[in-house]
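J.: Please work out how this folds:
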Amino acid sequence: MNFLRKLLFPLAILYGWVTSIRNYLYDTGILKSRSFDVPVIVVGNLSVGGTGKTPQIEYLIRLLSPHYKVATLSRGYKRKSKGFVLADATVNAEVLGDEPFQYFQKFPQIQVAVDVDRCHGIQQLLAQKEAPEVILLDDAYQHRKVKAGFYILLTAYDDLFCDDWMLPAGNLRESRSGAQRANMIIVTKCPPNISEIAQQEIAQKLQRFAAPQNGADKVIFFSCIDYDEKVYNASDSLDVTAIQSQSKLLLAGIAKPSPFLEYLQSGHDAVMIFPDHHHFSESDILAIKNKAGGKIIVTTEKDFVRLQAADFSTPLYYLPIKSKLLQHSDFFDKTILDYVGTCTGNR
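T.: As a prediction, this is how the structure comes out:
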């Protein structure tokens, strides 16, 4: 904890006290949560950003959409629209937000919606003529007005919630005891070669805050980011091996860009970093064009959905990523499919 955050520690105690009271009121039923007949799966975290929610949602879409009508519901962070929006051919990243628009472009077989009020959003989805059979709530772990049927808690390997502190002294949105609500915990962004001993040590640290389930410790999964072997745009693709040594501009507007840069960067590359969910202005586009100087531009998939309409006079590519479970993927898939399959609406 740096010096400034140490000074803010009293505020962290106050913030933790407020969030604990709020959770207590929901846990005891004084504040009401609403449940739904349709299976609802929440993917979220205790900390602020950077845990890999988007690739985990995409993993669930790939798992569930061959069997069920799937919908995703997000708040649409930094979108310029209001209220409930169901994606159709007229929307773009400014209307939906970058991550929901990415889901919409990649998975045309599902419904993609945004609404700050998740209860209202679920009601609107279920009122559609083609109502979903399962709803994935993106970044809704603290949205307690909805009582979901299944909670997946993510924590990043290099920033475990058990080692963190409450805002503003740390990055936690709520106390570490919030992990007790999770049905499963996934440690994300692990090194692909992480040892079983290291996994066991991390699991033991996390289990201190995760209440046992059915008399046994919660299963803790470990995943890594699996980078694609190609970069893409709307009409072309290139092998990563062909561009890794090529001079290029690497551009990222995500919470933790280091792994993206390390995977692609060579000593001859230019690099531009923007804030997470950044809306690119005309001056930003001009600065990117000047920085590229005719070299190809490679960005993240999330940034590409906001930049694909810009004219850089040079090719713009994106690097797709996936979440890859390091062990027990069959057990993970079965657990999710069993939950969805035994819910009221899908029996």
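
J.: use CA for all of it now, contacts and neighbours both
T.: Fine.

J.: I'd like the distance between Ala113 and Phe3.
T.: 41 Å (C-alpha to C-alpha, to the nearest Å).

J.: Ala210 is in contact with Ser177, isn't it?
T.: Yes: between Ala210 and Ser177 there is a contact under C-alpha atoms under 8 Å: 7.0 Å.

J.: When those two are compared, which one has more neighbours?
T.: Shown here are Ala210 and Ser177; by other C-alpha atoms under 10 Å, Ala210 has more neighbours (22 against 15).

J.: For the more buried one, list the residues it contacts.
T.: Shown in contact with Ala210 (C-alpha atoms under 8 Å, 6 or more residues apart in numbering): Ser177, Ala179, Gln180, Arg181, Ala182, Asp217, Lys218.

J.: Trp154: what's it in contact with?
T.: Careful, residue 154 is Leu; it's not Trp. Each residue near Leu154 by C-alpha under 8 Å, 6+ apart is listed here: Val43, Gly44, Asn45, Leu46, Thr51, Gly52, Lys53, Ile185, Ile186, Val187, Thr188.

J.: change it to 6 Å
T.: Leu154 makes contact with Asn45, Ile185, Ile186, Val187, according to C-alpha atoms under 6 Å, 6 or more residues apart in numbering.

J.: State whether it is indeed within a helix.
T.: No: counting by DSSP: H, G, I helix; E, B strand; the rest coil, Leu154 is not part of a helix but strand.

J.: measure it to Arg347 for me?
T.: Leu154 sits 28 Å away from Arg347, going by C-alpha to C-alpha.

J.: The stretch 101-250 of the chain: strands as residue ranges?
T.: 111-114, 134-138, 150-156, 184-188, 220-227, 230-232, 237-239, 249-252 (DSSP state E, counting those that start in this stretch).

J.: that older thread, show me which of the contacts of Leu154 is closest to Tyr339.
T.: Distance ranking of the contacts of Leu154 against Tyr339, using C-alpha to C-alpha, places Ile185 first at 15.8 Å.

J.: Second chain to compare with the first, below:
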Amino acid sequence: MKLKWLLAIFVPIYGFVVWLRNKLFDWGTLKQEEFDIPIISVGNITVGGTGKTPMIEFLIRALSKDYRIAVLSRGYKRDSKGFVLATKDSTVSDIGDEPLQILKKFPDVTVAVDADRRRGIRMLMEVEPKIDVILLDDAFQHRYVSPLVSILLTDYNRLFFDDKLLPLGRLREFPSARYRANIIIVTKCPDDLKPIDKRILIKKMNLYPYQRLFFSTQCYDDMVKLSANGSYDLSEKLSVRNLGINPRILAVSGIANPKHFDGYLRSFCKNTSTIHFGDHHDFNKQDIKLIENRFLQMKEKSPGASYIVVTEKDAARLSCMKLPKSIRNDIYVLPVRTLFAEDDAVALSKYIKYAVFSNRRGRSVSPSDKSNNILI
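T.: Presented below is the predicted three-dimensional model:
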């Protein structure tokens, strides 16, 4: 209780700094830069996972048939500095786990990292002049760049209007920051979300006419074996619904909120044990030894098949490590993707494609213009 009161003291200070920074951008004191290439920003106003990477992957799938795409990320917790253009030999140390995940899943997409998004965009346009559109990952607060489309994500289980500012809550900004977004997506919704619940959320959002609101869920694909070289062995897919008699799973995760991941596995395999690490965890030899010991102990208890199941983000980090033979062939990745209702998926894809098509020559669109030019 004392800690809560202590944290509450700092909320007005943090809030003033955030308010002042945003006002300096609004007043034009801090300058936003526009680029001669369509830029789509994906981000949130809370700390923790809201499904940004699956959303980036949705956009890649929606645009890749018609446009050459580049993804620019900060490259969180990488060891490298400055701008780095990813190659097939890039590691977690070079570019970070989420960019590496995207690179492995979409080898034809250009992936780069740079904490300075403006410099990163300039470098991308210089080294890859044929790209048609840039997706900015986790860039909602990076206001030095003026994106064509700004997508704001909020977790259904941690909606921003029910939260408090840091350090008392999880908000990076005030909920009013949502009005900078063109599109707001409520992610990780329950599969049985009722129409009345959607209407309540729409009313609470209180959005402008030019803004669009969508609802998405997370779905998992078949498990894919993690090969010795760190890539996904697509020839060895395995449905979690069909793991044989008395299977056992060791679920290993280093993500912000593993509840959904664990719950999904337990819904099909009651003998699921878990090991949780912090978000973006750097695995070391002791961690691998812990996983190995827990897995071997689990195998001894059951004659059924046993599996180590990891998230895609953790697979990116584990792929860069030397894994012992005793577990190397038992590690499976559980891919996750963003799923919209069919009408919403079509509407969102149409919105994004029309925005990119209309502005592919670099024509800037102001917030007021966006309601007229790209409202579908």
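
J.: would you list the contacts of Ala210 of structure 1 in a markdown table and tack on distance to Met166 of structure 1?
T.: Shown next, in a markdown table, are the contacts of Ala210 of structure 1 (distance: C-alpha to C-alpha, whole Å):
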| residue | distance to Met166 of structure 1 |
| --- | --- |
| Ser177 | 12 |
| Ala179 | 14 |
| Gln180 | 17 |
| Arg181 | 18 |
| Ala182 | 19 |
| Asp217 | 25 |
| Lys218 | 23 |
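
J.: how about the strands of the stretch 101-250 of structure 1 in JSON lines, adding distance to Tyr15 of structure 1?
T.: Output for the strands of the stretch 101-250 of structure 1, formatted as JSON lines (distance: least, C-alpha to C-alpha, whole Å):
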{"stretch": "strand 111-114", "distance to Tyr15 of structure 1": "28"}
{"stretch": "strand 134-138", "distance to Tyr15 of structure 1": "24"}
{"stretch": "strand 150-156", "distance to Tyr15 of structure 1": "21"}
{"stretch": "strand 184-188", "distance to Tyr15 of structure 1": "24"}
{"stretch": "strand 220-227", "distance to Tyr15 of structure 1": "28"}
{"stretch": "strand 230-232", "distance to Tyr15 of structure 1": "43"}
{"stretch": "strand 237-239", "distance to Tyr15 of structure 1": "47"}
{"stretch": "strand 249-252", "distance to Tyr15 of structure 1": "31"}
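
J.: picking that back up, what's the most distant pair in the contacts of Ala210 of structure 1?
T.: Across these (C-alpha to C-alpha), the longest gap, 14.8 Å, separates Ser177 and Asp217.

J.: circling back: what's the closest of the strands of the stretch 101-250 of structure 1 to Met166 of structure 1?
T.: Closest of these to Met166 of structure 1 is strand 150-156, at 14.7 Å (criterion: C-alpha to C-alpha).

J.: Which one of Ala113 and Phe3 of structure 1 is surrounded by more residues?
T.: With neighbours defined as other C-alpha under 10 Å, Ala113 of structure 1 and Phe3 compare such that Ala113 has more, 26 against 8.

J.: List the contacts of the more buried one.
T.: Contacts of Ala113 of structure 1 by C-alpha under 6 Å, 6+ apart are Leu73, Val85, Leu86, Ala87.

J.: Equivalent analysis for Gly96 of structure 2, please.
T.: Gly96 of structure 2 sits in contact with Gly75, Tyr76, Arg78, where contact means C-alpha under 6 Å, 6+ apart.

J.: mind running it again at 8 Å?
T.: Listed by C-alpha under 8 Å, 6+ apart, the contact partners of Gly96 of structure 2 are Gly75, Tyr76, Lys77, Arg78.

J.: Neighbour count, secondary structure and distance to Ala8 of structure 2 added to these, as CSV?
T.: Shown next, in CSV, are the contacts of Gly96 of structure 2 (neighbours: other C-alpha atoms under 10 Å; DSSP: H, G, I helix; E, B strand; the rest coil; distance: C-alpha to C-alpha, whole Å):
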residue, neighbour count, secondary structure, distance to Ala8 of structure 2
Gly75, 26, coil, 31
Tyr76, 17, coil, 28
Lys77, 15, coil, 29
Arg78, 16, coil, 32
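
J.: could the residues you listed go into TSV alongside distance to Asn257 of structure 2?
T.: Listed next are the contacts of Gly96 of structure 2 as TSV, based on distance: C-alpha to C-alpha, whole Å:
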residue	distance to Asn257 of structure 2
Gly75	20
Tyr76	17
Lys77	18
Arg78	21
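
J.: now, among those residues, which is nearest to Leu201 of structure 2?
T.: Using C-alpha to C-alpha, the contacts of Gly96 of structure 2 come closest to Leu201 of structure 2 at Tyr76, 31.7 Å.

J.: Chain neighbours aside, what residue packs nearest to that closest one?
T.: Leaving aside its sequence neighbours, Tyr76 of structure 2 sits nearest to Gly96 (C-alpha to C-alpha, 6 or more residues apart in numbering; 5.6 Å).

J.: Tell me the spacing between the one you found and Lys299 of structure 2.
T.: From Gly96 of structure 2 over to Lys299 of structure 2 the distance is 32 Å, taken as C-alpha to C-alpha.

J.: Also Pro367 of structure 2?
T.: From Pro367 of structure 2 over to Lys299 of structure 2 the distance is 57 Å, taken as C-alpha to C-alpha.

J.: same check, this time on Val186 of structure 2
T.: Val186 of structure 2 is 40 Å from Lys299 of structure 2, by C-alpha to C-alpha.

J.: Please apply the same query to Leu20 of structure 2.
T.: As judged by C-alpha to C-alpha, Leu20 of structure 2 and Lys299 of structure 2 stand 57 Å apart.
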